[in-house]
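Engineer: Next come a sequence and a model predicted from it.
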Amino acid sequence: MKIAIEGCCHNQLELIYKTIDYIEKEKNIKIDLLLICGDVQTIRNRTDLDSTSMPDHYKEMGTFYKYYSGELKAPIPTIFIGGNHEASNYLWELYYGGWVCENVYYLGCSGVVNFGGLRIGGLSGIYKQRDYGLGHFETFPYTNDTIRSIYHVRRYEMFKLNMIRQPIDIFLSHDWPENITRFGDEKRLKRIKQGLAPDIERVRLGNPYCELLLYKIKPRYWFAAHLHVKFAALIPHDGSYTRFLSLDKCLPGREFLQVLDFPEANGPLELSYDEEWLAITKATHQFFSVTYKQASLPTESQMQEYVY
């Protein structure tokens, strides 16, 4: 099975599919799945556009509405997570994940699904410490503050992901796990993205809880975006590695798409729910909070009997 990985989509879904079509014809290959690491901007109408956090001069309808209306159909199955420039009102309707249009599936605020024999997990949004411990309190219409806080990662989502015990093949996040740069060509990264250097040196680049999750679930691959640069890293574990790759945004001349081969993935080329994740979702639902204050979370050991 061949999988295309996209960095930041930034409302260029049609262009990404055209790029994939070009690659297939040029290389004489068939790509079976597209994974997008955020900022898809599933904008259906003007209300969705107004619910997207970005400067006004970037607010354009784009092309997603064509897929939503049925004018166009995604040519290959597509799975994506949310970033920090999304139509948050629409994605909140699909908190647990779901189809945003035919053939395009949103993984939810956090989630795990199966495709082709691979387990694919993901976490939407970006990390901001001040909102990390809060509940999912934001409601529509959003204020100048909540239009941003709604896409900030919450402890509750990390709590659920940390319950995973079965192997994960691929994990998606929008921002990077903290400290990931030390496992790749950090000098080159600082040279081509000089603005990142201060955060790298102060160990403030990325999500520290994603770093903990990385060492906990040890996925074979971890894909990310957000910083608009291609960066690869190899993170060692006892007896295995995680291969990390972040890609650029969809613009001419940028490294925004990568095709990888998964020859061992020989299952049905269709999406299915993940049994372990369903069990985790059911067991942890009692702690889900839609108020400002997040309900107290138990320890992982206390949750074992409910999940397993």
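Structural biologist: Yes, it's here.
Engineer: Could you use CA atoms for every contact and neighbour count after this?
Structural biologist: Noted.
Engineer: can I assume residue 105 sits in a strand?
Structural biologist: Yes - looking at residue 105 with DSSP: H, G, I helix; E, B strand; the rest coil, it is inside a strand.
Engineer: so it touches residue 82, yeah?
Structural biologist: No - checked against CA atoms under 8 Å, the pair residue 105 and residue 82 is beyond contact range at 11.1 Å.
Engineer: Quick one: the strands in the protein, in order.
Structural biologist: Taking DSSP state E as the test, the strands found in the chain are 2-6, 33-36, 78-80, 98-101, 104-106, 110-115, 118-123, 170-173, 221-224, 231-237, 240-246, 257-261, 271-273.
Engineer: how about these, which one is nearest residue 69?
Structural biologist: Set against residue 69 and scored by CA to CA, the strands of the chain come closest in strand 98-101, at 8.1 Å.
Engineer: which stretches of the protein form helices?
Structural biologist: Assigned by DSSP state H, the helices in the chain fall at 13-27, 46-50, 64-69, 88-93, 129-132, 146-149, 155-161, 186-192, 197-201, 208-217, 275-284, 300-307.
Engineer: now those helices in a markdown table, with distance to residue 253 and mean neighbour count?
Structural biologist: Listed next are the helices of the chain as a markdown table, based on distance: least, CA to CA, whole Å; neighbours: other CA atoms under 10 Å:
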| stretch | distance to residue 253 | mean neighbour count |
| --- | --- | --- |
| helix 13-27 | 12 | 14 |
| helix 46-50 | 27 | 16 |
| helix 64-69 | 23 | 18 |
| helix 88-93 | 29 | 20 |
| helix 129-132 | 34 | 15 |
| helix 146-149 | 30 | 22 |
| helix 155-161 | 35 | 19 |
| helix 186-192 | 15 | 14 |
| helix 197-201 | 23 | 14 |
| helix 208-217 | 30 | 18 |
| helix 275-284 | 38 | 17 |
| helix 300-307 | 45 | 12 |
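Engineer: here's the one I want to compare it with:
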Amino acid sequence: MESSGTPELKVAVVGCGHGELDNIYATLESECERKGFSSRDLDFLIICGDFQAVRNELDLNCMSVPHRHRKLGDFHKYYSGAAQAPVLTIVVGGNHEASNYHFELYHGGWLAPNIYYLGAAGVIRYGPWRIAGISGIYNPRNYHKPHSERLPYDRDDIRSVYHVREYDVQRLLFLRSPVDIALSHDWPAWVELFGDHKQLFATKPTFLTSALANSLGSKPATELLGHLRPSYWFAGHMHIRFEATVELEEGAGIYDALKRLEDVPEKLRALLPRPSGSSSVGSAFTAKTEFLGLSKVGSPTFQWLEVRNLGRAPYNTNAPHYSRNTTTGKFDLNYDEEWLAITRACFAGLQIADPETLVVAPSRGKKVAAMTLDEERKWVKENIVDKGLLSIPRDFVAHAPVHNPDLVVTPDMQPLEYPNQQTARFCELLQIPNKFAMPSVESTEDAGLGLL
């Protein structure tokens, strides 16, 4: 399925960023030079969560990290404009984030110039390449709950706001066209069995303990892996480098592949779910996914940073409206038309707490009829694709206060929830209600640092 007419993709991947952008970009440049080229030759950099987009001191109080371990990090310089990301950077969220800022960009958007967040879940295009991502980590206690956390966060909110929700996974499961690259923070459950799990369990005995307790990795991510069948899946979270190859046959699901694996400990094999096939797009073709999990910044470089040529896009090559180049010779980031249609079809089921009363609206159900998706796909084509509106605007504006070293912030202080104009414009583009709308803050000067 590979096309010789599309350019090869050269990317870098980081596991957990932990707020160390200066170190990441400097190390990336050194690694590229060691390989005989510059970081400017890369198409983009991927960071698989724990990015820590902390704009100011108050954002630190929205991050699930013990107070004694919180640090401002480097991102505030990129947010304020004091520093510039030297390479297009695409990120998903993890479990140690300034969750209030990510919440503003639920549908995705620019965290800072040249740094794009995929949202709670999202799909974008880079030329012929289709990139999907799911943010956060899996916790079964909160998986079926709505997005009910709103500022000011209490202790429970800070620990639950980054948990993956079923609503966002279901939206990705509505995709019917193949995906080239998938990103997550935690690993898909049981993906370790497709690699050298014996060595992994010997190196990390607690991983085996978790696997035997049926709590290692994300089961929703496993479902997405079997459905999306991407050529590449990148993740972080586990603080170790690990590679695996998942091969799925036509007409069979990922659980069928798990049952065929050899050398799996019997106690672990007994926990595997029964093969059930798949009704997803993935069952229509054979696919091989190369999985790479990477560690956190601060470990040896080869553990947390990978520079790799991914070759040519194997699937999505016949889409000229995604192939406009920028002045640098790279591709623009574009919205994905199928994802836009899914977003329109599903927005009624998005449950967000009312900012005034914190009341969550009742769900209208999870299912979306195929006819509805077809109708929305037609709407997107007529109102967005045919009008040349697929390019993601580079319309970043710093709207929250920037770092103020003279400000004294105590652990109980919380920031305001700022209405993000990128989210408002995205909803306007799709002509859907903006469920994240808030009363406007007149100015950051009037609001001080937005204390609650």
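Structural biologist: Done, it's in. As the structure is a computational prediction, the values presented were derived from the model and not from experiment.
Engineer: hmm, back to that, packed most tightly, which of the strands of the first structure would that be?
Structural biologist: When the strands of the first structure are scored by mean count of other CA atoms under 10 Å, the highest mean neighbour count falls to strand 170-173 (a mean of 26).
Engineer: That one vs the second structure, mean deviation?
Structural biologist: Mean deviation of strand 170-173 of the first structure relative to the second structure after superposition (mean CA distance after the TM-score superposition for the first structure): 0.4 Å.
Engineer: per the alignment, residue 215 of the second structure corresponds to what in the first structure?
Structural biologist: The alignment partner of residue 215 of the second structure in the first structure, by TM-score structural alignment, is residue 204.
Engineer: Chain neighbours aside, what residue packs nearest to its match?
Structural biologist: Nearest residue to residue 204 of the first structure, sequence neighbours excluded (CA to CA, 6 or more residues apart in numbering): residue 178, at 7.1 Å.
Engineer: Please verify my assumption that that neighbour contacts residue 213.
Structural biologist: No - with contact defined as CA under 8 Å, residue 178 of the first structure does not reach residue 213; the gap is 10.6 Å.
Engineer: closest to residue 49 of the first structure out of the strands of the first structure?
Structural biologist: Counting by CA to CA, residue 49 of the first structure lies closest to strand 98-101 out of these; the figure is 15.3 Å.
Engineer: how far away is the nearest residue to residue 372 of the second structure once chain neighbours are set aside from residue 154 of the second structure?
Structural biologist: Spatial nearest neighbour of residue 372 of the second structure, excluding adjacent residues (CA to CA, 6+ apart): residue 345 at 6.5 Å. Residue 345 of the second structure sits 32 Å away from residue 154 of the second structure, going by CA to CA, to the nearest Å.
Engineer: same check, this time on residue 308 of the second structure
Structural biologist: For residue 308 of the second structure, the distance to residue 154 of the second structure (CA to CA) stands at 41 Å.
Engineer: which ones are touching the residue positioned nearest the centre of the second structure?
Structural biologist: Most central in the second structure under CA atoms, centre = their mean is residue 92, positioned 2.8 Å from the mean C-alpha point. Residues near residue 92 of the second structure by CA atoms under 8 Å, 6 or more residues apart in numbering: 47-49, 51, 117-120, 133-136, 183-185.
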